[in-house]
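Visitor: Turn this into a structure:
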Amino acid sequence: MNEQSAGSGALRPDFYDALPIHAGFEGLADGAAYRPVPDDWFVGTADIVGSTELIAAGRYKVVNTVGAAVISAQINAAGGRRFPFVFGGDGAGFSFEADRLEAARDALARVIGWARREFEIEMRGAIVPVGAIRAAGHELAVARYAPSPGVDYAMFSGGGMAWAEGEMKRGRYRVEAAPADQYPDLAGLSCRWTPMRARHGRILSLLAIPRADAPIAAVADAMRRIIALTVGLERGGHPVPAAGPGFEWPPLGLELEARARRGGGSLILNKLRLLAETLFALFLFRTGRGVGGFDPGHYVETTSANADFRKFDDGLKMTIDCDAETYKKLEAMLAEAAAKGLLDYGLFEQDEAIMTCIVPSVSSDDHVHFVDGASGGYTTAALAIKRRG
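Guide: Predicted structure coming up:
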């Protein structure tokens, strides 16, 4: 998790595509796995104002959906070009090339306006030059991690993403909401799976954030020890069953998906269309029958394999199915690292995990699945850090 300087050929137009893809998560605790994002790129960041109150009101599924919508809109606006992004529970971060600035700004503005109209949710959004991050003394470096052969996720280090988020919260580099007649393209955004209950204890949302002045090697060692402790859990604490999550009809997220996809159309008609579509999907899942290149058994297994239940985003973030004994060991390990001045941490326990998905095509394996705790997750764990501070 070290800071790196820009340069060494990082300005290539194929920068992200050319990055090596890492299959081992533990190795990402070491900053040597990361490459500096090009100086002429930008960072986009967004979060929900008052997410704590929304969670207390039982609207965390809505919070997750709106956060994932930021990434969905950017994927659709990118026209097939790959770029690094990260899901944060109540928001998201992403980085992109200079020639995509207007398209990225427009997509973010549309999501901000859509969240306000559809859900009465206020979002903040900002687009920050990577050069400004470095001028402020921070770094933005990225690595690619593949939890399965079908998909890979961006991991960020260097403190740059967190600094950009802080600037956004101070009202700088602000992106305003788009006009009411402009809707985001959220094709592929899906919220159909049922919540996943803990099978071994509780669903634990864990954040471990390095302190700015902490020794790099000591922080990396602490992160590796935390990850190593979770390796003893079933599938490393993966909260999604290996056979895939559950599917009920009508799906709990039906209305959220209808609001995401309707644009300026009728909400009722979109609900009816989704009811028919999801009823057919239920038939396929229950019978195991495939159609048009869609294999339901393979799809649910790939869904589990592709899920992003752990990541590096200027720190370690995990949503794991954790037994009581391992929880106590993790808490003790984190408290020791905090006492040594290496990191700050937040923990939050809940009974279930939830998943919000972006599925470009059900017949390919590149669908992405964002995992969070069902009762507050990363947002509440982050609040624990603030209270401790």
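Visitor: only C-alpha atoms for contact and neighbour calcs from this point on.
Guide: OK.
Visitor: List the residues that contact L140.
Guide: Shown in contact with L140 (Cα atoms under 8 Å, 6 or more residues apart in numbering): 3-4, 36-37, 130, 133-134, 156-161.
Visitor: just those residues now: which is nearest T302?
Guide: For the contacts of L140, the minimum distance to T302 (Cα to Cα) is 24.2 Å, reached by F156.
Visitor: let's see this one next to it:
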Amino acid sequence: MSLVQPRNDRFYEELPAFTDFAKVSEEHAFVELPGDWVLLATDIVQSSDAVAEGHYKTVNMIAAATLAAILNTAKGADLPFVFGGDGAMAAVPARLAAPASAALAGLRNMAREVAGLELRVGAFPVADLRASGAGLKVRKFELSEGNHLAMFAGGGLDLAEAMLKDPERSAAYIVPDTGGEAPPPLDGLSCRWEPVFSERGFMVTVMLRPARGQAEGLRAILADLDARLGIALTEADPEAAPVHRSNLRFRFPPGGLWREMRMVGWRRGRGRVLARALFESVVFLLAQLTGRRIGPLVPDRYMGELRRNIDFRKFDDTLRLVLDLSGDQTAALQAYLDAEQEAGRLHYGMHVADSALITCLVFSLDKSRHIHFIDGANGGFTQAARAFKQNRA
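Guide: Model prediction:
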């Protein structure tokens, strides 16, 4: 058997990255995913009920666990993915579709047993999405060296989400239960940061989509947010970014430690996971207090990378944002979005909270491979998505 990966498998790894977020509006720069790739998708059933019951952090953890399971199965391969708060999606080459689907089937069992939540899991061949009239194009946005966020266009993610939630349309694509699923590989998944509180007034979660073409519509929206509202999203380090060193809080033991132990350690040895998490938390606390390197952890470097590696701005046909805004900016943003929606130029959904939640995937401190998913507290993207869908109806 050849050890050389087919070139198709390295499609995303070899895709050039861009660093200027303004270029997300360059529709011509998006590239079609190979037709033999598969889009894996998860969605938590009745996530709004879980939010109402105060379990949104658990919802976020299961969504992030989707990506942990897939990326660990891929053993370090660079893959395009998006975190959606109450679900996630990732595209994989054909050779990874079966093992990654099996990992997600195991995750579904974990979600049932540990959290009492039902997880939809689907595997949609890119060729099938195209045959149904949707494209699936991607670009690679560099957060920091070696850490990327995928930007998607073409409607394929929307179609997969709609199919996943429709029992008739999804029947051929649902990953089945076999009864013998192994525990999912969730190494690197953690939730040790305390909620991140706004420093300016409010943590605002926004989903918005231009009604006209992606390039023209997005350019106009990004320009308006900057010129009219003072929200400069295209800067390398926007003032409205939700995470700063000053609002990152770490306590010992971390509040999310037990949730991490139950999920990551499910059927794999919770005691071992707890012991390791406690040890890592002590090491992190000592490094923070002394400012000195301990093993692979260089505290100043890590904290700087963490800020850059937050997914607070992303695009998947819909612009998704988590922003720290003043009261005046929040009111001005809502007024602008209402007016633009009334004029037929965009659709949007918005949720306002006092804080946001961070869920982390830390694969290697030595190689600076870590990414951090952020969502508004008390329902963030789940609540914004509900408003977004109502406004599009």
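Visitor: and which of the contacts of L140 of structure 1 is nearest to R192 of structure 1?
Guide: Using Cα to Cα, the contacts of L140 of structure 1 come closest to R192 of structure 1 at F156, 28.4 Å.
Visitor: now that closest one: how far from R310 of structure 1?
Guide: In this view, F156 of structure 1 and R310 of structure 1 are 13 Å apart by Cα to Cα, to the nearest Å.
Visitor: neighbour-wise, which of the two wins?
Guide: F156 (33 against 23; other Cα atoms under 10 Å).
Visitor: and that one, what pairs with it in structure 2?
Guide: Using TM-score structural alignment, the partner of F156 of structure 1 in structure 2 is F152.
Visitor: ok so that match is a strand residue?
Guide: Yes: assessed with DSSP: H, G, I helix; E, B strand; the rest coil, F152 of structure 2 lies in a strand.
Visitor: Give me the buried stretch members for stretch 232-244 of structure 1, please.
Guide: L233, G236, G237, H238, P239, V240, P241, G244 (16 or more other Cα atoms under 10 Å).
Visitor: What is the end-to-end distance of that stretch?
Guide: End to end - Cα to Cα - stretch 232-244 of structure 1 spans 21 Å.
Visitor: returning to what we had before: gap between the match of F156 of structure 1 and Q341 of structure 2?
Guide: 23 Å.
Visitor: and the match of F156 of structure 1, what does it touch?
Guide: Here F152 of structure 2 is in contact with F30, L136, K137, V138, R139, F315, D316, D317 (Cα under 8 Å, 6+ apart).
Visitor: Check for me that the fifth one belongs to a strand.
Guide: Same thing as R139 of structure 2. Yes: assessed with three-state DSSP, R139 of structure 2 lies in a strand.
Visitor: mind checking how far the counterpart of V45 of structure 2 in structure 1 is from H22 of structure 1?
Guide: Aligned counterpart of V45 of structure 2 in structure 1: V49 (TM-score structural alignment). According to Cα to Cα, V49 of structure 1 and H22 of structure 1 sit 34 Å apart.
Visitor: same question, A339 of structure 1
Guide: 31 Å.
Visitor: These two: which has the busier surroundings?
Guide: Counted by other Cα under 10 Å, A339 of structure 1 and H22 do not tie: H22 has more neighbours, with 17 against 11.
Visitor: Just the helices from the stretch 51-200 of structure 1, written as ranges.
Guide: For the stretch 51-200 of structure 1, the helices defined by DSSP state H, counting those that start in this stretch cover 51-56, 60-77, 101-119, 130-135, 160-169.
Visitor: which residues does the alignment partner in structure 2 of P20 of structure 1 contact?
Guide: In structure 2, the residue paired with P20 of structure 1 is P16, using TM-score structural alignment. When contacts are counted by Cα under 8 Å, 6+ apart, P16 of structure 2 touches K140.
Visitor: Fine by me, we can end here.
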